[in-house]
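Q: With the sequence up front, the predicted model follows.
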Amino acid sequence: MADDKVKGPASYFPSIEKKYGQPIQHWLDLVKARQPAKHMELVAMLKDEHGLGHGHANAIVAHVMAGG
């Protein structure tokens, strides 16, 4: 049986969209627009400027940094 469950940072995407009311592409584009930057600088930007929680911000940044 194939395991089709989404894993890694993308597994957070449905809850991010539900909690913050924006499509995930909105958040990915914000992070991409701030590059180049360090991982934690981008996490801090999402938290401080947009009110995301640490885990959600970290998942978005990790996905972008991994080439997603």
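A: Arrived safely, thanks for sending. Numbering: from 1, shown residues only.
Q: From now on I want contacts and neighbour counts done on CA atoms only, so please keep to that.
A: OK.
Q: Which residue ranges of the chain form helices?
A: Residue ranges of the helices in the chain, as given by DSSP state H, are 13-20, 24-33, 39-50, 54-65.
Q: Looking at those helices, which is nearest to residue 6?
A: In this view, these are compared for proximity to residue 6 by Cα to Cα, and helix 13-20 is the closest at 9.7 Å.
Q: then this one, side by side with the first:
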Amino acid sequence: MSDTKIKGPASYFPSIEKTYGRPIAEWIELIRAALPGRHMELVAMLKEKHGMGHGHANAIVAHTLAELGD
């Protein structure tokens, strides 16, 4: 059994799914659909349109943009 802790933006994912009731894959798709967009514009979209807190929105955007290599 591994005791490796998830670090970085992905460490927020369980809390995000529990708090907002949607899987991370759906949030990532929302961000991808809003591209091209700057990091903080995407964070603002999640906060304003979906009521997400800043830390959670920032974590998903950071993770998604890193996956895309942006």
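A: Noted; the coordinates are in hand. Just so we're clear, the structure is a prediction, and the values are computed from it rather than from any experiment.
Q: before we move on, back to that, highest mean neighbour count out of the helices of the first structure?
A: Comparing these by mean neighbour count (mean count of other Cα atoms under 10 Å), helix 54-65 ranks first with a mean of 19.
Q: equivalent range in the second structure for that one?
A: When helix 54-65 of the first structure is aligned against the second structure using TM-score structural alignment, it corresponds to residues 54-65.
Q: next one: stretch 11-20 of the first structure
A: Following TM-score structural alignment, the partner segment of stretch 11-20 of the first structure in the second structure covers residues 11-20.
Q: Tell me how many other residues surround residue 10 of the first structure.
A: A total of 16 residues lie near residue 10 of the first structure under the criterion other Cα atoms under 10 Å.
Q: Contact partners for it?
A: In this structure, residue 10 of the first structure makes contact with 59, 60, 63, judged by Cα atoms under 8 Å, 6 or more residues apart in numbering.
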